[in-house]
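>>> I'd like to go over a predicted model; first the sequence, then the structure.
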Amino acid sequence: MDIRDAEYLVAVVDHGGVTRASKALFIAQPSLSQAIRALERDLGVELFTRGGRELQPTEAGLAFTAAARRVLADVDRGRAAVRDVVDLTGGVLTLSVLNSLAADPLPALAGRFHRRFPEVRLRSLSADTPDTVLRALRTGEADAGLSETGEFTHGLDVARLPDQELVLALHRDLAEELPDPVPVSALADIPMIVEIGETVQPPLENVAVECAHRQAVWELVSQGAGATLVPAAVAARELRDVEARRLDPPMVRDVGVLSRSGRKPPALAGLLALL
């Protein structure tokens, strides 16, 4: 049974016969009669008892009509869902987000998107490394990725975001004897606290603690267990009772929104237009 068969069957049942149903469907009566007969042959049962001016559905016809109504209802819901996605009045946009970018720039980006498309749900998938972001894109698990950029993004479309400057956040006791700004070479002598999977160039040589959660990193820093590298915007907004020192030379991270090449889903196109 295809959608047309379902529409024809339900119309005949609802209108009590082929004549009225054909008028409602704006098709010729013989064509509708032939379609119903063909459906009965395919099913191997009679769907109607024929006698008098009206067609009465058989038990098989009633059962099949109920199934046809469910099919049409599902089709209507599917069409509505497609309209919602195309019109950006519904649907879901899934982003694979590198953990170290979850505090910045994800919140600002999500805020702009929600204000512009309040009916579209933004879903964020946690990614420990850029490779995890790429894997989510290649498998179709995510529509786009928020990640560091570089040669590894070859073959993907990259919408660049403003470069992200990293600063050194550390307890005041650790900061007392350090110059401001702190030479990058001095990081080798400072116990560092990092998120699991976090990558920094140049690589850190003195990692004292690896944590799975960003909040735990910040708590350890505030207790003097070590220092960490964070975006300057996050240090100014989130960290309290710690020192934030710039680095010399400045340590800058290239970030962007990654997506598969080709035509973009409407919600993703909407997000990219906001960048």
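All right, it came through fine.
>>> please count neighbours and contacts with C-alpha atoms only from this point.
Will do.
>>> tell me how many other residues surround Val12.
For Val12, the number of neighbouring residues by other CA atoms under 10 Å comes to 26.
>>> equivalent analysis for Gly224, please.
15.
>>> state whether it is indeed within a helix.
No. Checked against DSSP: H, G, I helix; E, B strand; the rest coil, Gly224 lies outside a helix; its state is coil.
>>> name all residues that make contact with it.
Leu170, His171, Asp173, Leu174 (CA atoms under 8 Å, 6 or more residues apart in numbering).
>>> below is an additional structure, to be compared with the one above:
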Amino acid sequence: MDFRQLTYFLAIVDHGGFNRAAAALYVSQPSLSQAIQALERDLGSSLFHRMGRKAVLTEGGTALVPRAREALHALELARASVGAVRELRGGRLEIAAMASPTVEPLSTMVRRFTERYPAVSLSLRVALTRADVVERVRTGSCELGLLTTSSPLPDTDVVPHHVGDHRLVLVTPTDGPFPAGRAVLREQLEGHRLIVGQRGTGIRAYVDDLKAHGIDVRIAVETEHRMAFLPLVLGGVGLAVVTESWAGLSERAGALVLDLEPASVQHNLLVNRRAQLTPAARAFLETAVPPADRNSL
């Protein structure tokens, strides 16, 4: 077993098949298949069920995934530690982030980090819910994660760092049902059509809470694509509840942004594994998190 085989194995897992993994790795599909076959012989167990172009993990393959990630993470840590001597003149850092905080605070974090460490490559991975972010960080798929939540995280294998709060706001067309400059009471949303995200997001939890309090809002569209909210609002499909990080973009696009009462606040958390961090991840935390809000690094 070698690190190249483990890299190929995880690429197939992450890309869902041999062809896509080969393309992502810039290797030929036969070379990839031969490496996996050699790994399977070494382990004495098949790792994938081949189903056409898809590859489905066997029980043995499923057991190997976390161990393979740990092994490659250890190698990256060793390589990056050497790179730290060269003041981070290279390397790569993967960050999982939900949609809302990618507008802010992530864009500011990335700008500060890249200004200081321009040679480090950042890979920003989309995560749909806070559970997705935590899972990617916990398993080592990404070293850092950025999420929004209205409640504390349960006991997990990740360390949270508070990086600011955002209120929820209502986005409507300029000719919508509410006047500009006046906060909208949640009871006033009764009977209105809303565009919502999937379950597991703070925005969806707010809408579900409205319904739990007997406020009859109607879900016009449920979408995982947060960038679809604005076109749908401007097209008259419905109203949208989003974090205030989207306010500037919404107003520039021609939408009206209104406060909601009572106010509902989402907390932005940057999370990392409890394991030792690579120098790039540590540097990102040091540039992104105020010292007073920084947990043990």
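That came through, no problem. Quantities reported herein were computed from a predicted structural model and do not represent experimental measurements.
>>> among the contacts of Gly224 of structure 1, who's most crowded?
With neighbours set by other CA under 10 Å, the maximum within the contacts of Gly224 of structure 1 is found at Leu170, which has 29 neighbours.
>>> not counting its neighbours along the chain, what's nearest that one?
Ala227 (4.4 Å; CA to CA, 6 or more residues apart in numbering).
>>> please say which position in structure 2 that neighbour maps to.
With TM-score structural alignment defining the correspondence, Ala227 of structure 1 maps onto Leu239 in structure 2.
>>> hang on, the earlier thing: against Ala175 of structure 1, how distant is the residue nearest to Leu170 of structure 1?
Ala227 of structure 1 is 9 Å from Ala175 of structure 1, where distance means CA to CA, to the nearest Å.
>>> in terms of neighbours, single out the busier of those two.
For the pair Ala227 of structure 1 and Ala175, the greater number of neighbours falls to Ala227 (29 against 19), based on other CA under 10 Å.
>>> wait, that one touches Asp173, no?
No. Here Ala227 of structure 1 lies out of contact with Asp173, judged by CA atoms under 8 Å, at a distance of 10.9 Å.
>>> hang on, isn't Ser147 of structure 1 packed against Arg253?
No. Counting by CA under 8 Å, Arg253 is not a contact partner of Ser147 of structure 1; they are 10.0 Å apart.
>>> what are the ranges of the helices in structure 1?
3-15, 18-25, 29-43, 59-87, 106-116, 130-139, 172-175, 214-222, 232-238, 266-273 (DSSP state H).
>>> and the ones you listed as a markdown table, adding distance to Val182 of structure 1?
Converted to a markdown table, those look like this (distance: least, CA to CA, whole Å):
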| stretch | distance to Val182 of structure 1 |
| --- | --- |
| helix 3-15 | 69 |
| helix 18-25 | 78 |
| helix 29-43 | 80 |
| helix 59-87 | 49 |
| helix 106-116 | 27 |
| helix 130-139 | 27 |
| helix 172-175 | 9 |
| helix 214-222 | 17 |
| helix 232-238 | 14 |
| helix 266-273 | 36 |
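>>> of all those, which one is nearest Arg160 of structure 1?
Ranking those by their distance to Arg160 of structure 1 (criterion: CA to CA) puts helix 266-273 first, at 10.0 Å.
>>> which part of structure 2 matches that closest one?
Residue correspondence for helix 266-273 of structure 1 in structure 2, counting by TM-score structural alignment: residues 279-286.
>>> so how far does that stretch sit from its counterpart in structure 1?
Superposed on structure 1, stretch 279-286 of structure 2 shows a mean distance to its aligned partners of 1.1 Å (mean CA distance after the TM-score superposition for structure 1).
>>> can you pull the buried residues of that stretch?
Along stretch 279-286 of structure 2, these residues count as buried under the neighbour rule (16 or more other CA atoms under 10 Å): Pro279, Ala280, Ala281, Arg282, Ala283, Phe284, Leu285.
>>> kindly report the same for stretch 127-139 of structure 2.
When neighbours are counted by 16+ other CA under 10 Å, the buried residues of stretch 127-139 of structure 2 are found to be Ala127, Leu128, Thr129, Arg130, Asp132, Val133, Val134, Glu135, Arg136, Val137, Arg138, Thr139.
>>> would a markdown table of those residues with distance to Thr201 of structure 2 be doable?
Rendered in a markdown table, the data for the buried residues of stretch 127-139 of structure 2 read as follows (distance: CA to CA, whole Å):
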| residue | distance to Thr201 of structure 2 |
| --- | --- |
| Ala127 | 11 |
| Leu128 | 8 |
| Thr129 | 5 |
| Arg130 | 7 |
| Asp132 | 10 |
| Val133 | 11 |
| Val134 | 13 |
| Glu135 | 15 |
| Arg136 | 16 |
| Val137 | 17 |
| Arg138 | 19 |
| Thr139 | 21 |
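>>> what's Asp104 of structure 1 in contact with, if anything?
Here Asp104 of structure 1 is in contact with Pro231, Ala233, Val234 (CA under 8 Å, 6+ apart).
>>> export the residues you listed to JSON lines and append columns for distance to Arg240 of structure 1.
Listed next are these as JSON lines, based on distance: CA to CA, whole Å:
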{"residue": "Pro231", "distance to Arg240 of structure 1": "14"}
{"residue": "Ala233", "distance to Arg240 of structure 1": "13"}
{"residue": "Val234", "distance to Arg240 of structure 1": "11"}
